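> Structure of the sequence below:
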Amino acid sequence: MTTRSSDYAGVQSNSQFLPYNWEDEDRFYTLHFALRDLFSSNVMPAVLPRLIKGACVVDIGCGNGPWITDMATQYSECEYVGVEPSVDMLPEAMPLPNVRFEVADIMDKLPFESNSVDVVHIRAQGLQFKKEEWVKALREVYRVLKPGGMVQLLELHNAVSLGNLDYDIATKLGPILEESGFQLAQLKKKKVHFASDGRLGETFVAVTLRTFQAAQDFLAPLMGLDIDDYRHRVEMVCAQCVKHNAHLTWYAYVGKKP
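Predicted coordinates:
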C-alpha cells in the first residue's frame, strides 16, 4: 500500500482503528501465535521429518522463548536451544527439561559443533541483520547443521529500505539460501489484511505497533523524529493501514543442507 503524508491529516494516535490494548501486548508471544495461526503450524511440512527423538532444534533470535517453548511441548522428544545475543532478552526461568538457552551472536559464531544440529529456526530478523549479513549468518547455520538438516526462515515483506536494512529481504531469501549452500525445499507465503481478517488482522496491527515501538531508538533518528513524534507517526500510519485494509505478506522458506 502506498501512502502520502496528506493521508495522515486529522488522524489521532488514539484512533478508533487501533487495537484497544496494543501497548499491553507482549510482542514476542503475540507474533508467535499470530504466525502459528497464519501458517496453521509452527513448522513447514518439509521440516517435520527432522523432528525425531533426540533431534537438536535451535531457535536463533528466540526472544523470550515463545516458539521454542511451544515446540518443546508439541515435539517433546526433541532437544531445544534458544540463542540470543543478549541475556536481557531471555526468560528468567524455563520449567521445561528439554529447553536451554545460550547467549551468542550468529555474526560471531554459534556455540555448536559443525554438523551437530537437525533444525534451525530464524524468524523476523529484518531489524537485526544488515543486507550484507544474511549470507554470513546462513553460512554459519549451514556449518552447524547436519547433512539433510533444515533451516526455516519466516520474514515479513515490507517493501521498504532504510539505512543498511532491507525490508524487501523476504522476497530475496530464496536466492540467498542457495548462495549459502542450501537447496530450497519449500516456500510458502501468506497474506493478512489489517481490517478484513478479523481477530487475526487486529493481532497483526498490535504486533506491528509493538515492533516499531521496540525499534524506536534506532528508527526515530533515521527518520529525523524525536521519540514522541515517531510514536505518533507510527500510530497514525497503522491506523490508516486499518482504515484502508492494507495487508502484510509473510514468507516462509525451508532450506535443506545437502
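
> use CA for all of it now, contacts and neighbours both
Will do.

> where do the strands sit along this structure?
Using DSSP state E, the strands of the chain run over 56-60, 79-84, 99-103, 117-123, 145-157, 161-162, 165-166, 183-193, 247-256.

> Show me which positions of the fifth one end up buried.
The neighbour-count criterion (16 or more other CA atoms under 10 Å) identifies 145-146, 149-157 as the buried residues of strand 145-157.

> next one: stretch 206-215
Using 16+ other CA under 10 Å as the test for burial, stretch 206-215 gives 206-213.

> Another for comparison:
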Amino acid sequence: MGAKQSKRLPPPSSNRPTDIISEHSVTTSSPRITIEGRVYHNVENSSYIFPRDEQEQDRLNSQHFAIKALFGSNLLPSAQQAMPFNGKILDVGCGPGSWVMEMAVDYPNAQFTGIDMSDIFPTTIRPDNVSFEMVNILEGLPFEDGSFDLVHMRLMVSGIRVPEWPRVLDEIYRVLKPGGIIQWGELDFTETSQSPMIEHFITSFHSVMQERQQDPWIAFKLEPMLTEHQFEVVEYTKKKIQYGSDQDAIAQEMLWAWSTGMKSLKPLLAPKLCPEQPEDYNRLVEHYLQDCVEYNWFARMWIITGRKL
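Below is the predicted model:
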C-alpha cells in the first residue's frame, strides 16, 4: 500500500536530450513535449502543469494510496451508501487508473469508465468491468445524458482554469442520472506562515497557477460551486496532512509525492525561484522540503459529495 514506509530507488538516468523536443505518439493523437528528460502534456487547450511520463505515474499511484489511507476508503460514507450494486461509474481525470482499478475489484458487478486526456492508463491488463477512454473533459463528455450513477473527480486544480469549471461541472451534472452522486476532492496547499522559504516557494507556485488562470484556493470553494450548479451537497469533509519529525506514514508518502511533483515543475518554477541559476532548483526544493518537516508545514485534503436533484 502506498502509505507504507520504504526507501525508493532513484530513477534511472536518461540519455534523452535536454533541449525541448515536440513529438506525437504513434498510437494516439495525444501530443507531448520533452523538457530536460521529462515528458509533459502539450494539449492545445489544456493548462495542466504536471508531466505524463512513468515517473509521474509512480507519483500519482503513490498519492492515490496515501489519500485512500488518509480517508480510510476510496469513497466517503455518503457515496458508499448511494453506490448501486451494479451501477455505472465515471472517473474524470483518471491518470494511471489507480482509483478505477481498485474500485472495480471492490465492486465487481459495477461498470467503471476512466477518462483522461492522456493514455497513461492501462491498455491491456485490467478487470473485465473497466474501460478507459482518452477524453479531454474541456471538449465535453462523449456520453449520453443520465449515463452514470456516480462520477469521481480528484485533484484537477492544476488542470482546470477558473472560467472552465462551470463547463466541467455542467457536463458532470448532465451525464449523472437523477439522484446520482459526484465525489470531488481537492488539496489545500495554501499555508505559508511556517518559514520564509515555505512562503517563497508556495507563493511562487501560486503565481505560476494564477498566470495559467488556475485557482490555488479551489479546495475552499467546492461547496458553493456544487450548489451553484444545482447539486445538493451531501457530505463535505477534510483531513489534515501534518508534516514534521514525527510525521506518520501517510504524511511521509504524501511528502514524497509532493517532492516529486515540485521537482517536475522546474520548467515553470525555476524562472521564479532561481532565474539566474536554474541549476540550483532541486537544491531549493530540498531546502523547502526540509523546512516543511522542521517547521511542521501542513496541507489539507477536502472531499465533497453532491447529489443531482
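
> tm score of chain vs chain?
Once the chains are laid over each other, their TM-score by TM-score structural alignment, normalised by the length of the first structure reads 0.85; 239 aligned residues with a CA RMSD of 2.0 Å.

> ok, back up a step: switch the buried residues of strand 145-157 of the first structure over to TSV; also include distance to residue 94 of the first structure.
Output for these, formatted as TSV (distance: CA to CA, whole Å):
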residue	distance to residue 94 of the first structure
145	25
146	27
149	26
150	25
151	24
152	24
153	24
154	24
155	26
156	29
157	32
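
> Tell me the one among these nearest to residue 19 of the first structure.
Using CA to CA, residue 156 comes nearest to residue 19 of the first structure of the buried residues of strand 145-157 of the first structure, at 20.4 Å.

> can you pull the contacts of the closest one?
Going by CA atoms under 8 Å, 6 or more residues apart in numbering, residue 156 of the first structure touches 124, 126, 167, 170, 248-251.

> Could you find the counterpart of it in the second structure?
Counting by TM-score structural alignment, residue 156 of the first structure lines up with residue 187 in the second structure.

> And the buried residues of strand 145-157 of the first structure, which two are furthest apart?
It's 146 and 157 that sit farthest apart of those, by CA to CA, at 29.3 Å.

> mind checking what residue 155 of the second structure lines up with in the first structure?
Aligned partner of residue 155 of the second structure by TM-score structural alignment: residue 124.

> Now that match: closest residue in space, sequence neighbours ignored.
residue 155 (4.9 Å; CA to CA, 6 or more residues apart in numbering).

> which residues in the stretch 151-258 of the first structure form helices?
173-179, 198-214, 216-222, 227-243 (DSSP state H, counting those that start in this stretch).

> Dump the ones you listed to TSV, plus distance to residue 93 of the first structure.
Formatted as TSV, the helices of the stretch 151-258 of the first structure follow (distance: least, CA to CA, whole Å):
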stretch	distance to residue 93 of the first structure
helix 173-179	34
helix 198-214	23
helix 216-222	28
helix 227-243	32
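
> Any idea which of these gets closest to residue 76 of the first structure?
helix 198-214 (27.6 Å).

> mean deviation of that closest one from the second structure?
On superposition with the second structure, the mean distance recorded for helix 198-214 of the first structure (mean CA distance after the TM-score superposition for the first structure) is 1.4 Å.

> Tell me how far the nearest residue to the match of residue 156 of the first structure once chain neighbours are set aside lies from residue 32 of the second structure.
Nearest-residue entry for residue 187 of the second structure: residue 301, 4.5 Å, with adjacent residues in sequence omitted and distances by CA to CA, 6+ apart. Distance from residue 301 of the second structure to residue 32 of the second structure, counting by CA to CA, to the nearest Å: 29 Å.
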